[in-house]
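**Student:** Sequence and computational prediction follow.
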Amino acid sequence: MQKYTRLAKKDDLSEIMRIIADAKDFLKASGSPQWQNGYPNESVIMDDIEKQNGYVSIAGDKVAGFAAAIAGSEPTYQTIDGSWSDDNDPYCTIHRIRFSSNFQGQGLAKIFMSNIISLQYAAGIRNFRIDTHCLNVPMQTLVEHNGFSYRGIIQCNDKEDPDRLAYELNL
């Protein structure tokens, strides 16, 4: 089965939204409040696609996963209970990474994350950041397996549960 990463297209939106809905169900079933307030919605994902920040993982001829890779300053990362190891160089934030339950357990998420990092690296980015909810153990495992180091707690825009574990990778 052919596996690769490419920029997301508008034609991918319905499949991406199915993956997002699947992820919301998974998070809810695992007891996490993350993504239970309507975020991310179709507008957020379409914005990722239109700004060419959205990427899809393709397995065979199916969209298996989605993530946004956004180069530039992330407002919620300006204050951290901890510290970034490199706060002067540009960085890319990886957001909204999710895989279809049909493709989980195949190691594709690790490859997808590596591919996104490689694409951004080729564009000159050497530092990467990501955050996740403290109950999202699969995401914590994924980022640690991709070489990210825990850096502290940031506050996201979730009024009910804003604390997020922040990670960084410097190449």
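**Tutor:** Perfect, thanks for sending it.

**Student:** Please make it C-alpha for all contacts and neighbour counts, starting now.
**Tutor:** Will do.

**Student:** Let me see the residues that make contact with the top strand by length along the chain.
**Tutor:** Across the chain, the longest stretch assigned as strand under DSSP state E is strand 62-71. For strand 62-71, contacts defined as CA atoms under 8 Å, 6 or more residues apart in numbering pick out 8, 12, 15-16, 19, 48, 53-58, 90-100, 102-103, 109, 116, 125.

**Student:** make it 6 Å
**Tutor:** For strand 62-71, the external contacting residues (CA atoms under 6 Å, 6 or more residues apart in numbering) are 53-58, 91-100.

**Student:** Which neighbouring elements make contact with whatever helix or strand comes next after it?
**Tutor:** Note on strand 62-71: by DSSP states H and E, the next helix or strand toward the C-terminus is strand 80-82. Contacts defined by 3 or more CA pairs under 6 Å, 6 or more residues apart in numbering; DSSP states H and E place strand 80-82 against strand 149-155.

**Student:** Does L169 lie in a helix or a strand, and which?
**Tutor:** L169 is located in strand 163-170, with elements delineated by DSSP H and E.

**Student:** Put this next to the previous one:
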Amino acid sequence: MRYIIHSNPEDIDVIFSLYDAGTELQKIVAKKHWQGFDRELIATDIREKRCWKIMEDDQMACVFSITFQDPFIWKEKDNDPAIYIHRISTHPNFRGKGYVNDIVRWAKEYAAANGKAYIRMDTGSGNDKLNNYYISCGFNYLGVVATVDSEDLPAHYKGGTSSLFEIQL
């Protein structure tokens, strides 16, 4: 059985193992890859109930986080009522099972229940296969933006570009 629930503090090591596996895949298929995440950032996501996991029976198959603001990437559009999906990572044994579609269905309900008009996400630009997958999941591709260097952004954003995606409810 597949379901989405909040992550909890006991999940943090498994979450980081999914991030590590995701980073290894990115190194193979993308021009850019994650540079690691601050453990406190993820612990905060968990504490603030913004880190979610997709369970397949009793195993964590996928993890993602949400936020309600992303000004460094979305600039003036950040004023819109939106949820932003970040750090989707799937366990290697569960890749290809359509979890982003599950996240989109969940996010539509969550966004509507929380008065949000948009679901947004970004990814490092240049990975056409991933971009096309997000489009197939219902996202509109909005183009590429240059990212600003900021201490508030993870290292993989520095000196690069991001592809932007959006679903309007």
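**Tutor:** Cool, got the structure. These numbers were taken from a predicted model, which means no experiment stands behind them.

**Student:** quick one: which two of the contacts of strand 62-71 of the first structure are the most distant?
**Tutor:** Pairwise distances across those (CA to CA) peak at 27.2 Å, for the pair Y91 and S100.

**Student:** who has more neighbours, these two?
**Tutor:** A direct count of neighbours by other CA atoms under 10 Å for Y91 of the first structure and S100 places Y91 higher, at 23 against 19.

**Student:** I'd assumed G124 was in contact with the more buried one.
**Tutor:** No. Y91 of the first structure lies out of contact with G124 (CA atoms under 6 Å); the separation is 9.6 Å.

**Student:** which helix is the longest one in the first structure?
**Tutor:** helix 13-29 (DSSP state H).

**Student:** residues of it that come out buried?
**Tutor:** Within helix 13-29 of the first structure, the residues that count as buried by 16 or more other CA atoms under 10 Å are L13, E15, I16, M17, I19, I20, A21, D22, A23, K24, L27.

**Student:** and the second one, what pairs with it in the second structure?
**Tutor:** Across the two structures, E15 of the first structure finds its equivalent in V14 of the second structure, going by TM-score structural alignment.

**Student:** Would you mind measuring from its match to N127 of the second structure?
**Tutor:** Noted for V14 of the second structure: a distance of 26 Å to N127 of the second structure, by CA to CA, to the nearest Å.

**Student:** got it, and K27 of the second structure?
**Tutor:** Between K27 of the second structure and N127 of the second structure the distance is 11 Å, computed by CA to CA.

**Student:** again with A111 of the second structure
**Tutor:** 27 Å.

**Student:** Between those two, which is the more surrounded one?
**Tutor:** Applying other CA under 10 Å to A111 of the second structure and N127 shows that A111 carries more neighbours, namely 19 against 15.

**Student:** quick check, that one in a helix?
**Tutor:** Yes. Counting by DSSP: H, G, I helix; E, B strand; the rest coil, A111 of the second structure is located in a helix.

**Student:** quick revisit: buried sites along the strand holding L169 of the first structure?
**Tutor:** Buried-residue list, strand 163-170 of the first structure, by 16+ other CA under 10 Å: D163, R164, L165, A166, Y167, E168, L169.

**Student:** equivalent range in the second structure for it?
**Tutor:** Counting by TM-score structural alignment, strand 163-170 of the first structure corresponds to 161-168 in the second structure.

**Student:** average distance between that stretch and the first structure?
**Tutor:** Comparing stretch 161-168 of the second structure with its match in the first structure after superposition yields a mean distance of 0.8 Å (mean CA distance after the TM-score superposition for the first structure).

**Student:** Check the offset of that stretch from the chain's centre.
**Tutor:** Averaging C-alpha positions (CA atoms, centre = their mean, to the nearest Å) puts stretch 161-168 of the second structure 11 Å from its chain's average.

**Student:** Contacts for that stretch, please.
**Tutor:** By CA under 6 Å, 6+ apart, stretch 161-168 of the second structure touches 117-125, 139-147.
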